[in-house]
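Engineer: Structural data only, the sequence is not supplied:
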C-alpha cells in the first residue's frame, strides 16, 4: 500500500455539521420559544447563523478571537439580526447548543461502510480536527465512530489549528507516521488540503458540494465511497 495512515477531518467530511447544527438550532428555536421573542423566520436565522459561524471560525483560526468569544458571538450576532440584544439568551443558547450538538448523529452517506472497508484493508486511521476536544469526542462516540480511529488530534490538544503545519507534524508524530505514507482526507481546500500540502502530505479533497476541483489536492472525490477507488 502506498499509504498506511489516513488522517480524516470530521466536520463537513464525515459528520454532517450543517444538517446536525440545523436540527439542534431548530430544537432550540422551539424549546426557547424564539418565535415569540422575535425570530419569526427560522430559515433566515439558520442561514445567518452559518454565515456568522464561518466568519468567526476564520477569525479563530487566525488567532483573532478566543474560543469562548466564538461560542457566544455566533448566537449573539444571529439574534441581533432579528433586533434581539439579549446576552443572557445568547449565553443560554450557546450552552445548550454545545450540549446537544454532539448528540446528533447525521453522517454523510456511506461513512460507516467506507470506514469498515478501510479498516478491513489494514489502514490506520486518525482524526485531525479544529473542533473543540470535548465536543468532537462526543460526536465520534455518539455516532459509533470512535473505534475506527487510533488518534483524535484536536486544535486544543495540539495547541495549533489547521492549516498550520504544526498540527500536521504533531499528528504524524503522535501516530508514528511518515509523511510519505500519510494521506489527509477533508472538505476544506484552504484548511485540510492547503495544510497537508504545507508539510508535503498527499490529500483527498472531499467535494460534497460539487465545487471545482482543487488544483492542490492529490485526488478529488464527490462521494465518500469513491475512496474505495483510490484506496
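Structural biologist: Thanks, I have it. Remember, it's a predicted structure, so these values are computed and weren't measured experimentally.
Engineer: drop to CA atoms for contacts and neighbour counts, all remaining ones
Structural biologist: Fine.
Engineer: List the buried residues in the lengthiest helix in the chain.
Structural biologist: Counting residues, the longest helix found in the chain (DSSP state H) is helix 42-61. In terms of neighbour count (16 or more other CA atoms under 10 Å), helix 42-61 has its buried residues at 42, 45-46, 48-50, 52-53, 56-57, 60-61.
Engineer: try stretch 121-138
Structural biologist: When burial is assessed from 16+ other CA under 10 Å, stretch 121-138 yields the following buried residues: 123-131, 133, 136-138.
Engineer: Second structure for comparison follows:
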C-alpha cells in the first residue's frame, strides 16, 4: 500500500525555467545603470546558457557575465547577492501544485521532499511557493551533507517519514537523479515530464501535477493486488 509520496523541487514543483526568466528580466531592469550597455535579450540568453538549468552555481555564472559583457560599477559578488536575496520573489509554481498536494494529504499520504541545492536558498523558494506546511520532511542536500542520486539521502528521508521504500513513491524531473535513483532504493519512480529528456522512457510519467493523485491511487491498487497474489 502506498503511504508516502516524495518530491524533487526544481523542475518538478517549481517551474525553474519560468522562474529564472522572470528573475533575470527583473534583475536587468532593476540594475539598468550597470547593465544598460547590454541588451536585455543578450543578458537573459547568456545567463540561461551559463546557468545550465541550475547545474552551475551562480558565482561562476556572474563571474563569466561580468567578464564577457565588461560590466563595471558592480561586481559579480553583488550580482550573486542580488540573486540569492531576490530569486525567491520570482518563484513560479507548476499548475495545480497546491491542489495536488491538498488532494494527497486528504488521501492520508505522508509527503516529503528531497532537493539538491543550498539550504537557506531552497527553503526560501519552498516558502515562497507557500507549500512548506504540506510536507512532513524536507531534505536539502547542503544541510544533509549528501545529495541525489546518493541512495543515502533517499533512505534518510524515508526514515524521517517512518516509511518503507516499497510503500513510497518519488516524483522528479531528472531521469537519473530522481527516477532511477529512487527506484534503486526500492521506491516507485514517477517522472515529471521534461522536454530536455524526451528520450527517457519510464514506467510511470505525468505531464501535469494534477494527474498525480489518480496515478498514485492506481499504483496503490496495483500494489494491493500484487500483495494478494503473492
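Structural biologist: Yep, that arrived. It should be emphasised that the depicted structure is a prediction, and the values quoted were computed from it without experimental measurement.
Engineer: quick one on the thing from earlier: what's in contact with the next helix-or-strand element following the longest helix of the first structure?
Structural biologist: The helix or strand immediately downstream of helix 42-61 of the first structure is helix 67-80, counting by DSSP states H and E. With CA atoms under 8 Å, 6 or more residues apart in numbering as the contact definition, helix 67-80 of the first structure has outside contacts at 39, 45, 48-49, 52-53, 56-57, 60, 85-87, 90-91, 93-94.
Engineer: ditto for stretch 178-198 of the second structure
Structural biologist: If you take CA under 8 Å, 6+ apart as the criterion, stretch 178-198 of the second structure is touched by 8, 11-12, 148-151, 154-155, 165-175, 202-209.
Engineer: Which ones among these map onto helices?
Structural biologist: Short answer: the contacts of stretch 178-198 of the second structure in helices (DSSP H) are 151, 154-155.
Engineer: and which of those is nearest to residue 23 of the second structure?
Structural biologist: Compare each of those with residue 23 of the second structure using CA to CA and the shortest gap goes to residue 154, at 30.7 Å.
Engineer: isn't residue 139 of the second structure right up against residue 158?
Structural biologist: No: proximity of residue 139 of the second structure to residue 158 does not meet the contact threshold set by CA atoms under 8 Å, at 10.6 Å.
Engineer: These two: which is more packed in?
Structural biologist: Higher neighbour count among residue 139 of the second structure and residue 158: residue 139, with 24 against 21, using other CA atoms under 10 Å.
Engineer: On the three-state scheme, the counterpart of that one in the first structure is what?
Structural biologist: In the first structure, the residue paired with residue 139 of the second structure according to TM-score structural alignment is residue 153. At residue 153 of the first structure, secondary structure determined by DSSP: H, G, I helix; E, B strand; the rest coil is strand.
Engineer: so how far is residue 61 of the first structure from the nearest residue to residue 153 of the first structure once chain neighbours are set aside?
Structural biologist: In space, not counting the residues next to it along the chain, residue 153 of the first structure is nearest to residue 128; the distance is 4.8 Å by CA to CA, 6 or more residues apart in numbering. Taking CA to CA, to the nearest Å as the criterion, residue 128 of the first structure is separated from residue 61 of the first structure by 14 Å.
Engineer: Tally up the residues packed near the spatially closest residue to residue 19 of the first structure that is not a sequence neighbour, please.
Structural biologist: Residue nearest to residue 19 of the first structure in three dimensions, not counting chain neighbours: residue 106, with 7.0 Å by CA to CA, 6+ apart. By the criterion of other CA under 10 Å, residue 106 of the first structure has 17 neighbours.
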